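[1] Quick one: sequence and predicted model below, then my questions.
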Amino acid sequence: MSKATPSLLVQGYEVVIGFETHTQLSTQSKIFSRASTAFGAEPNTQACAVDLALPGTLPVMNKGAVERAIQLGLALGSHIAPRSVFARKNYFYPDLPKGYQISQFEIPVVQGGSVEFFLGDEKKSVRLVRAHLEEDAGKSLHEDFIGQTGIDLNRAGTPLLEIVTEPDMRSSAEAVAYAKELHKIVTWIGICDGNMQEGSFRCDANVSVRKPGGPLGTRREIKNLNSFKFMQQAIDYEVRWQIEQIEDGLEIQQATVLFNPDTGETRAMRTKEDAADYRYFPDPDLPPLVVAPEWVERVRSEMAELPRVMAARFAEDYGLSEYDASALTQSKEIARYFEAAIAASAPPKLAANWIMGELARRLNTQDLGIEQAPLPAEKLAQILARIADNTISNNAAKQVFDALWTDTEAQVDTVIEAKGLKQMNDTGALEAIVDTVIAANAKNVAEFKAGNEKALNALVGQIMKASAGKANPGQVNALLKAKLAAA
């Protein structure tokens, strides 16, 4: 599968992508009943009479689900509707026990807002249409080896917040970056555990293509993308497929499609319905949901610092770029590690570079979260302090880092001494080495004076070699340039 195309055009076509994300809310009970939402129970052991809509039962709104919707709205700068309405979305499917799904249609609880993120070092923003509360359906279990399908209704009634965007994304890379940012936000504020394998965070991508400046093309909806890797592969395949169809003179039919990770292809599941096909009407068993301003303000006061607010604080307090500040707030754990390093007197920019660079690479290599890092933030701060005071070079610091990563009891200064990593700070000794290298490399000296900057790098390399790597690179450059200018 090809990588995402970074430009707006693919084979002369503009890609248009919108997202619908089903976020399972972190309540212990379902949205309209007291049945458990715990994952992994035996089939059909967590579906009560209300979930099944048995005669005589009535749904009762879960207050915790509403509060989580308010939290998301506050996090994304959305409007919290003071009055919203629940509707019945009518369709037939074996795992939908009521024959309809309780959702919101005309007046959702969360309206508007946006998600901001970086694609590389470019800042992007995706507008939201809405986020509405609804219940999940059950699950069909296909037992191919016996040729039968079973129905598990444990998920029926599980609370969802469906987050719908405008069609603002123009590449699979941008779509994945948006999804990752949204995933970060819902897990950060604690309204969803974000477990994609268990179905807690499921994305549907609406994909179409058009000629630049033309009307929007016919979209096809890729359902239930449960990994960022498959998300990008599915969108890339779908874009290529649609372009091929159009180039062959065929029309795109609106449809719901599934992605097969084994073949890397999408396939049509059913013709895509429009809103009118669902025959929405207000649910007669549920009154309008009223959210008073006092409720919104109470939820706001109880929320932790949001990632975008924390990123702005990092940029202002520590002089970091907007990109660096955003990267350090990708998770609470990364942000905590950075702040712990700063509290231990690490230079902020140096700490940011090392956390996003050397530390991130090591964690990725070993598939570890930052909370599992064997090197605590306080020891990283000690390493960085030795770089800042010119005790060791950046390259020597990586050797200290490696030693402390594998030996958690080791001490920074002890490792520096044992490995002989201290920089040469004796100006007289360094000056003698510089003089020797200049005298032995007349050709490089001449080339540098003739304007060849690369010749200077060659001289610096010779000096570093002569000093066994212990010379201070900054001091070497300054001293070398001064002597060459005077020569």
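    Noted; the coordinates are in hand.

[2] use CA for all of it now, contacts and neighbours both
    OK.

[3] Run through the helices of the stretch 101-250 of the chain in chain order.
    172-188, 228-247 (DSSP state H, counting those that start in this stretch).

[4] Format those helices as TSV; extra columns: mean neighbour count and distance to residue 475.
    Output for those, formatted as TSV (neighbours: other Cα atoms under 10 Å; distance: least, Cα to Cα, whole Å):
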stretch	mean neighbour count	distance to residue 475
helix 172-188	21	41
helix 228-247	19	46
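
[5] mind checking which of those is nearest residue 302?
    helix 172-188 (13.8 Å; Cα to Cα).

[6] Put this next to the first one:
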Amino acid sequence: ELKNMNSFRNVQAALEFEVRRQRDLLLEKDKVIQQTLLWNPDTGKTEPMRGKEDAHDYRYFPCPDLIPVEIDEQWIEEIREGLPELPDQKRQRFIDEFSLPDYDAIILTESKELADYFEAAVEVCPQPKKVSNWMMTELLRELKGAEIDQCLVLPNQLGSLLNMVEEGIISGKIAKTVFNDMLESGKDPEQIVKDKNLVQVSDESELLALVREIIEQNPTQAEEFRGGKTKVMGFFIGQLMQKTKGKANPKLANQLFNQELSG
């Protein structure tokens, strides 16, 4: 027991001194005496004040009004079984059941509400990693430290939005635009996409006509691509996105440009 601890610096210095002192005693096979010590900041050492050997030195005595308590093992098990899923258990389950990386599981189980949101979204969009990515980037960034229950986007709405991307109804880029609208309005993604005519253009004949037009208008870039400068593809995709206001199916667009430029 250390006395005269009037600053954090003194606490640190006294503890470090005692670690060294007691270590040296043990190395010399001496006994560490149980006692109250005074810290002397001038000498940088502890000094004995009084010995404390047994409980009676502290005037301990049993309270006559407190009867012995015996806890039944069966009762302990009943209490244990009635406990909710604890954070560490939930974290491990997310790793095992959803194949999430440790980092994702740690973030998503920081609160029960966040974990519940994730599981509800996965029920709608059964792609845990994709849901996790959106929650940890788009959702948590927009919340800016606010609680998840303050978010206007419900978990089933987030799941529906991700399903629309997976089904090719909207692109990933458009999904972010829709998501921002959802954050402000709380509307369903399907309604926003319909109201703003954001459905992805996946009609091959429509895109093919635009692809041919863009190639014809940019012969220099077309020759560069044919000459091996594949990075020029980004330029062509950008031109197509401008013409379709970002609604062209990027996968189909890449396929059509490669087809036409290789022909």
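    Done, it's in. Nothing here was measured: the structure is a model prediction, and the numbers come from that model.

[7] Take the helices of the stretch 101-250 of the first structure and write them to a markdown table, including distance to residue 301 of the first structure.
    Formatted as a markdown table, the helices of the stretch 101-250 of the first structure follow (distance: least, Cα to Cα, whole Å):
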| stretch | distance to residue 301 of the first structure |
| --- | --- |
| helix 172-188 | 16 |
| helix 228-247 | 33 |
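
[8] closest to residue 487 of the first structure out of these?
    Across the helices of the stretch 101-250 of the first structure, residue 487 of the first structure has its closest neighbour in helix 172-188 (53.4 Å, Cα to Cα).

[9] Around the alignment partner in the first structure of residue 192 of the second structure, how many other residues sit close by?
    Residue 192 of the second structure maps onto residue 415 in the first structure when the alignment is built from TM-score structural alignment. The tally of other residues near residue 415 of the first structure (other Cα atoms under 10 Å) stands at 16.

[10] surely residue 415 of the first structure meets residue 400?
    Yes - look at residue 415 of the first structure against residue 400 with Cα atoms under 8 Å: they come within range, at 6.3 Å.

[11] hmm, back to that, quick one: which of the helices of the stretch 101-250 of the first structure is nearest residue 471 of the first structure?
    Among the helices of the stretch 101-250 of the first structure, helix 172-188 comes nearest to residue 471 of the first structure, with 42.2 Å by Cα to Cα.

[12] residues in the second structure aligned with that closest one?
    Using TM-score structural alignment, helix 172-188 of the first structure pairs with nothing in the second structure.

[13] Check which helices and strands that helix is in contact with.
    strand 114-119, helix 228-247 (3 or more Cα pairs under 8 Å, 6 or more residues apart in numbering; DSSP states H and E).

[14] Look up how far residue 156 of the second structure lies from the residue sitting nearest the centre point of the second structure.
    Among the residues of the second structure, the one closest to the centroid is residue 107, at 2.8 Å (Cα atoms, centre = their mean). For residue 107 of the second structure, the distance to residue 156 of the second structure equals 20 Å [Cα to Cα, to the nearest Å].

[15] Kindly report the same for residue 70 of the second structure.
    As judged by Cα to Cα, residue 70 of the second structure and residue 156 of the second structure stand 49 Å apart.

[16] Who has more neighbours out of those two?
    Legend: neighbour count by other Cα under 10 Å for residue 70 of the second structure and residue 156, higher for residue 156 (19 against 6).

[17] I figured that one hits residue 126, correct?
    No - checked against Cα under 8 Å, the pair residue 156 of the second structure and residue 126 is beyond contact range at 11.3 Å.

[18] shouldn't residue 157 of the second structure be in contact with residue 191?
    No - using Cα under 8 Å, residue 157 of the second structure is not in contact with residue 191; the gap is 10.9 Å.

[19] Tell me which of those two has more neighbours.
    The neighbour count for residue 157 of the second structure versus residue 191, taken as other Cα under 10 Å, is higher for residue 157 (22 against 12).

[20] Give the aligned equivalent of the more buried one in the first structure.
    Taking TM-score structural alignment, residue 157 of the second structure has residue 379 as its aligned residue in the first structure.

[21] Now for its match, which secondary structure element holds it?
    Using DSSP states H and E, residue 379 of the first structure sits within helix 377-388.

[22] how far apart are the next helix or strand after that helix and its match in the second structure?
    Per DSSP H and E, helix 377-388 of the first structure leads on to helix 394-406 as the next helix or strand towards the C-terminus. Compared with the second structure after fitting, helix 394-406 of the first structure deviates on average by 1.8 Å (mean Cα distance after the TM-score superposition for the first structure).

[23] Who are the packing partners of whichever helix or strand comes after helix 394-406 of the first structure?
    Once the chain leaves helix 394-406 of the first structure, the next helix or strand it forms, by DSSP H and E, is helix 412-419. Packing partners of helix 412-419 of the first structure (3+ Cα pairs under 8 Å, 6+ apart): helix 377-388, helix 394-406.
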